[in-house]
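A.B. asks: Predicted model and sequence follow; I will ask about them next.
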Amino acid sequence: MFKILDCTIRDGGYYTNWDFNKVTVSEYISAMNNLPVDYLEIGYRSMPMSGYLGKYFYSPIYELEELRQQSSRKLVIILNERDVKPEHLNDLLLPIVGLIDMVRLAIDPQNLGSAIKLAEVIKKMGFEVGFNVMYMSKWKLYNDFIENLRGIDGIADYFYMVDSYGGVYPQDVIETIDLVRKYTNCRLGFHGHNNLELALVNSLTAVEHGAEIIDATILGMGRGAGNLKTELLLSVLNTKFDIQLDFNALEKAVNAFEPLLDKHKWGTNLPYMISGSNSLPQKEVMDWVTTRFYSFNSIIRALQNQRNKIKDNQQLPLFKPSKTYKKAVIIGGGPNAEEHSKAVMQFIGNGNGETCIIHASAKNAKKYQELAVDQFYCLVGNEGQRLETVFKGLGTFDAQCVLPPYPRKMGTYIPAQVTDKSFELSQIDFTTQVNDSHTVLALQTAIKLGAQQVYIAGYDGYNEVPLTELERTLVGENEHLFDAFQQYTGITLYSLTPTKYKSLSIQSIYSLI
C-alpha cells in the first residue's frame, strides 16, 4: 500500500498567509491521528524575508514542539531550495532534529544539481529527504535535469513529480514515470493540482505505475485551483481497497476547514482550467482571482496573451481630450449613486457645461445616460460587457471610453461599436502602485480633463462586517489612490453621497442643489 502525505497546513497557507488558528490546527491533528495518513507537512522553515508571512511559513521551535506532542504521525517541513544556501541549514534544521521526520525541498528542475548538494547535508542530519520537483509537464525541456537524476539515489528518500500547472493527463504521468525510471531507483511520489479535476485519476495512475507516496489536502486546500482532496482519496481507498476508515475523524478534519473554504473559495474555475490546459503559472491567476475584481473574460484574455507570448492584443490612440472642465463627477458602482441620482444629476446639470461625468463603473450609468453633458467611461475588467448590457447594443452610446496604458496585462475587450470612441492613457501620473483599476482610471481621467474640482458619488465602501479579503484589498487600494491623487494634485476629493472611505471629505449633495 502506498503512503499518504497530507500537506494542508503548508499548501493551504497560500490562502491564509500561513496563519491558522490554534483550534483549527488542533482539530486537524486530532483527526489525522485516527486516519490512515502517514505524514503531515505542517509548513515551511525559512530564512527571514520581507513582508508579513505567518507562523507556518517559519515554523518556530515552540510550535513544532507542541505539534510533536499532539501528533502520532510523521511530521514534515519543506524548504524552498531557491532561498536556502548550505550555510543556512544549521540554523534552520539543527534545532528541529527529533521534532521533524522529513525535510522536503521544493525544487525548480533547473536547480536539481544544487538541491542534491543541500540534500546531502540534510541527510547527514538524520532526516528523511523528499524532492518536490516542480513543472513536471516541462521536464523534457531540461536536458541537464534529466542527467542529474542519476545523482539522487541514496540521497532522496522520495522523488516527487509535481504537476505545478495542474494540466497533466494520466498518459503524461505514465510517460514521466517511465522517463524517470531510466535514471533513478528512488521511490516516487506524486503531487497533483486540480485545475482540470484530474488530481485523483492522475494520483491513482501514478500508484498503478509504481509511485509509493501521494500528496493530498483536506478539501483540496492549496495554491491556485488546489490539490487532490484527502477525504476523496481516503473514500476511494475505503471502497476500492477495503482500507478501514474512521469517517467520524474524517468528518472532523473536513469540518475544521470548511469555514476557510467558505471564506477563500479555492478550487478550480474557468481561468484555472485555461492556465492548466496551457501549462501557465497559477500564481498570477491566483492573484487575479482572489485579490482583484477582474472579470473572467479579462483573466482569460491575459492567459491567452501569455500562451501566445504577446503583450496585448490591441493598441489604441492616446487619450488627448480637446476640452477641459472645471468640475468632474466620478460615478462609482455603489448603491448610493443610484439612490441619490436625481440630486447628483441636478448638481451636474447646474454646471453650465463646465462639468463632466466620469464613470468608474458603468453599473449605474443608466441613471445618468440622458444627462446632456460629456461623459467618459473607464473600460477595465468586465466593463465592456457591462456597456453592452446598459446601452442594449450600444446604438445610443455617445461618449468616450478610457483604457489603461499599453501594454495591458489583463488584455483588452472593447465592444466593436465603441472602438472608434476608445482611447488609452499614456501613463498613470499620480501613483506607481496600480495602473489598471476602475478607480485609478477615473482619477487619471480627471487629471487629463484638467478638472479643478473633483466630486465622487457611489463609492460607498462595504457595509458587511467582517470584510472579505478581496474587499479589504480593494478598500486599501482605493484609500491609497484617493490619498495619492490629493497629494499629487492638491485637489480635495469630496464624496457627495455617504461613504466609509476615510480618505474622502464629505459634502452632502443636498447642500449643493
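C.D. replies: Alright, I've got the coordinates. Numbers count the residues shown, from 1 in each chain.

A.B. asks: hey, let's count contacts and neighbours off CA atoms from now on
C.D. replies: Fine.

A.B. asks: Quick check: residue 162 is in a strand.
C.D. replies: Yes: Residue 162 sits within a strand when classified using DSSP: H, G, I helix; E, B strand; the rest coil.

A.B. asks: wait, it sits on residue 191?
C.D. replies: Yes: the criterion here is Cα atoms under 8 Å, and residue 162 meets it with residue 191 at 4.8 Å.

A.B. asks: Distance of residue 327 relative to residue 435?
C.D. replies: Between residue 327 and residue 435 the distance is 23 Å, computed by Cα to Cα, to the nearest Å.

A.B. asks: again, but for residue 337
C.D. replies: On the measure of Cα to Cα, residue 337 and residue 435 end up 24 Å apart.

A.B. asks: Looking at the two, which has the bigger crowd around it?
C.D. replies: Taking neighbours as other Cα atoms under 10 Å, residue 337 and residue 435 compare with residue 337 leading, 27 against 20.

A.B. asks: ok, now which ones touch the more buried one?
C.D. replies: By Cα atoms under 8 Å, 6 or more residues apart in numbering, the contact list for residue 337 reads 331, 364, 457-459, 497.

A.B. asks: That one: helix or strand, and which one exactly?
C.D. replies: In this assignment (DSSP states H and E), residue 337 forms part of helix 335-339.

A.B. asks: Now the two most distant members of the contacts of residue 337.
C.D. replies: Using Cα to Cα, the contacts of residue 337 reach their maximum pairwise distance at 364 and 497, which is 13.9 Å.

A.B. asks: okay, those two: which has more neighbours?
C.D. replies: With other Cα under 10 Å as the criterion, residue 364 and residue 497 differ in neighbour count, and residue 497 comes out ahead with 25 against 21.

A.B. asks: also this one, for the comparison:
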Amino acid sequence: MDRKGFDVKILDCTLRDGGYYTNWDFDINLVQNYFESFNKLPVEYLEIGYRSNPMKSYLGEYFYCPPHVLQRCKKSSNKKLVIILNEKDVRAKDAEALLKPCIGYIDMVRLAIDPQNFKRALSLAEAVKKLGFEVGFNVMYMSAWENQKEFLGQIREVNGIADYFYMVDSFGGVYPEEVKKTYDIVRNQTDVKIGFHGHNNLQLGLINTLTAIDCGVSIVDATVTGMGRGAGNLSTELLLTALNAKGKLEENLDFNALSKVVDPFAKLQTSYGWGSNLSYMVSGAHSLPQKEVMEWVTKRYYSLNSIIRALSNQSKGIKDNQELKKLDFEDVKKHDSVLLIGGGPNAVRHSIAIKEFLVKHPEIAVVHASSKNAKSFEEISNEQFFCLVGNEGHRLEEVFNFKSKISGKCILPPYPRKMGTYIPNALNDCSYELSKVDFTDRFADSHTAIALQTAIELGAKQIFLTGYDGYSGDTIGKKEQDLFLENEMLFDQFTRTYDVPLISITSTLYEGLKEDSIYSKIEEE
C-alpha cells in the first residue's frame, strides 16, 4: 500500500477496549462485518482482546480469546492480529501457557503496564519475546509520569525487548504540549519505536494523536466510534478521514467499507452510551481514574452533580465535603410499622388508597427511599423521613420548590459518602446521617439500603412497600436491569439479617417481597 512516505501504523483496538462495555461479548455477525470491513481499510493491526488467567466474575470470549476465537479471527482477517496481557494479573511463568495457543494466529502481544510495575514487566516481556511475538509496552497513566522518577529512569531497559513503547493517556487528560514533552523524554531514553494511545475525556484524542504523529511516533491507536473504557478513544473513522484529507493515505480510501463498520457500532453506542460527558471531562482534567466514573455513569442512578462532587472531593484528597450530626434514634419515636415509598409509578397510581390507609394508621412512619413520589404525600400527618442519596437533595428541591419547609427529617448514608454531600439550605436543620448500614457491604449508600436501615432504626416489626414495581418488557435498559438486581440482592440480605417481613402493598415484580393489597388493607377494621 502506497502511504506516500507516511509510515505511521494504525492499530484498531475496538474489540479489546470496547469490551469494557459489553463484557467482551460481541455478536458474531458484528465481528464478521468488522473484519470484512477492515480488510479494505488502511489499518495494519487489529487488537482482538485479552488473553487472561481465569477470573471469578463473568467475562466474555474476547477477554480470554480461546483457540476457536483466535482461529475464527485469523480466518476472517487479512490484518496483523494483536492480543493484550494485563500485567497486573499475569507473570512471566504464565506466558507460555497463555500464549502458545496464539502462535500462528497472533502477531503482536501488548502488555498493559502500571509504571510502578515497570521493572517486573520486563521479565514478562522477555518471556513473550522468546515465543516469537512482537512486543508492545503499553505504559499507562501518562499524565502522572512526571512524578514517577524511578520509572522514568528505567525506560531505557526496554531496548532489545520491546518493539513498541506506548505512551498511554489513561485518564484522557493530557494536552498536545504534554504529548511533545513526554515523547522527547522517551525518545531520549530509548531507540524503541514509540506509540500513542489516547482517551477522549477532554475531546483531545485527535489533536493529541496528530501531535504524536508530528513528533515521530511509529504507531497510534483508535477504535470504531471511539468505543472504549469510560469516555472512549479517538474514533478510527475520524483519524482515517483526517489523514485522508491531508493526503496521508491512499486517495481511494474506501468510505463504503468505513461506513459499513461504523453503522452497527453507532447503534451499539445508543445502548451503551460511551463517549465523553461532563463527568469524564472532570476526571480527565484532574487525572482521576475512569473505572469508578464509568461504573457511576453506566450502572448507577447518580446524577452529574453527584459525580462531579465526588470527583472534586477526590481531586482535593478529602473523604467527603461535609460531616453531619448523627440521628439519635433513641430520642426518636418508635414505629412498629413503616411504609417505604420508592420511585415506581404504582405509588402515585394508588396514592388515594395509600393515603386513606395512612390516615387510618397514623402510627405508621413513612420513609421516602426516593423523592420522586414525595409530592403526592405532602399533606399526610404521619411522621416522614426522606433519604438523601446521590442527587436526592436536588430532586427534593425540584419536587417541593421549598416555598414552605418540608415536614420531616432527611436521612443520609454514613460518613464518608462516596458521592459527597449536598443538602439544600432549607434542609440543613433537619438533616442527619446514619451511624451505620449493617445488613449489607454492597450498595450501602443506595436509596433502598438507607431506607431499610432507617426503618430498622425506627423499630419496625413489619415494613410495607410501594413504588417498588420492578421492570418488565424487552426494552428496559441496562441501568434498570442493574437497579432491579441490586434491590433484589438488598431485600435478600435484609431478610437474612432481620426477622422483619417486607410486604409490598401494590403490585411488584420483586420476588424478595411478599405481596398484599392496599385495597384489602383499607377494608380491615
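C.D. replies: Ah, there it is. What you are looking at is a predicted structure, and each value in this text was computed from that prediction instead of being measured.

A.B. asks: related to what we said a few turns ago, where does the helix or strand following the helix holding residue 337 of the first structure end up in the second structure?
C.D. replies: Following the chain from helix 335-339 of the first structure toward its C-terminal end, the next helix or strand by DSSP H and E is helix 341-349. Helix 341-349 of the first structure corresponds to residues 351-359 in the second structure, going by TM-score structural alignment.

A.B. asks: how about the helices of the stretch 351-500 of the second structure, start to end?
C.D. replies: Under the criterion DSSP state H, counting those that start in this stretch, the stretch 351-500 of the second structure carries helices at the ranges 351-360, 392-400, 447-457, 478-497.

A.B. asks: quick one, which of those is nearest to residue 261 of the second structure?
C.D. replies: Ranking the helices of the stretch 351-500 of the second structure by their distance to residue 261 of the second structure (criterion: Cα to Cα) puts helix 478-497 first, at 24.1 Å.

A.B. asks: Please point out which parts of the closest one sit buried.
C.D. replies: Counting neighbours by 16 or more other Cα atoms under 10 Å, one finds that the buried residues in helix 478-497 of the second structure are 480, 483-484, 486-488, 490-491, 493-494.

A.B. asks: same check, this time on stretch 328-341 of the second structure
C.D. replies: Going by neighbour count (16+ other Cα under 10 Å), the buried part of stretch 328-341 of the second structure is 334-335, 337-341.

A.B. asks: Ok, stretch 380-394 of the second structure next?
C.D. replies: Quick answer for stretch 380-394 of the second structure (16+ other Cα under 10 Å): 382-394.

A.B. asks: go on, stretch 62-80 of the first structure?
C.D. replies: In stretch 62-80 of the first structure, counting by 16+ other Cα under 10 Å, buried: 64, 67-68, 71-80.

A.B. asks: These in strands, which ones?
C.D. replies: With strands identified by DSSP state E, the entries of the buried residues of stretch 62-80 of the first structure that belong to them are 74-80.

A.B. asks: Could you single out the nearest of the buried residues of stretch 62-80 of the first structure to residue 35 of the first structure?
C.D. replies: Checking those against residue 35 of the first structure with Cα to Cα, the nearest one is residue 73 at 9.7 Å.

A.B. asks: Just give me the match in the second structure for the closest one.
C.D. replies: Under the alignment by TM-score structural alignment, residue 73 of the first structure pairs with residue 79 in the second structure.

A.B. asks: how about its match, what does it touch?
C.D. replies: Residue 79 of the second structure is in contact with 38-39, 43-46, counting by Cα under 8 Å, 6+ apart.

A.B. asks: Nearest to residue 511 of the second structure among these?
C.D. replies: Checking the contacts of residue 79 of the second structure one by one against residue 511 of the second structure (Cα to Cα), the nearest turns out to be residue 46, at 44.7 Å.

A.B. asks: so that closest one sits right up against residue 12, yeah?
C.D. replies: Yes: applying Cα under 8 Å as the test, residue 46 of the second structure and residue 12 come out as touching, 5.0 Å apart.

A.B. asks: Tell me which of these two has more neighbours.
C.D. replies: For residue 46 of the second structure and residue 12, the more surrounded residue by other Cα under 10 Å is residue 46, and the numbers stand at 29 against 23.

A.B. asks: quick one: the more buried one is in a helix?
C.D. replies: No: with the criterion set as three-state DSSP, the secondary structure at residue 46 of the second structure is strand rather than a helix.

A.B. asks: Could you list which residues are in contact with it?
C.D. replies: Contact criterion Cα under 8 Å, 6+ apart gives 11-13, 79-82 as the residues in contact with residue 46 of the second structure.

A.B. asks: Same check on residue 410 of the first structure?
C.D. replies: By Cα under 8 Å, 6+ apart, the residues touching residue 410 of the first structure are 298-299, 301-302.

A.B. asks: Now compare the residues you listed with the second structure and keep only the conserved ones.
C.D. replies: For the contacts of residue 410 of the first structure, the contacts that are reproduced in the second structure, applying both residues aligned by TM-score structural alignment, their matches' Cα atoms under 8 Å, are 298-299, 301-302.

A.B. asks: and the residues you listed, which are buried?
C.D. replies: For those, burial is judged from neighbour counts taken by 16+ other Cα under 10 Å, and it is met by 298-299, 301-302.

A.B. asks: out of those residues, who's nearest residue 95 of the first structure?
C.D. replies: Set against residue 95 of the first structure, the nearest of these by Cα to Cα is residue 299 (44.0 Å).

A.B. asks: In the second structure, what sits opposite the closest one in the alignment?
C.D. replies: Taking TM-score structural alignment as the criterion, the aligned counterpart of residue 299 of the first structure in the second structure is residue 307.

A.B. asks: Wasn't that match part of a helix?
C.D. replies: Yes: under three-state DSSP, residue 307 of the second structure sits within a helix.

A.B. asks: Understood, closing this out.
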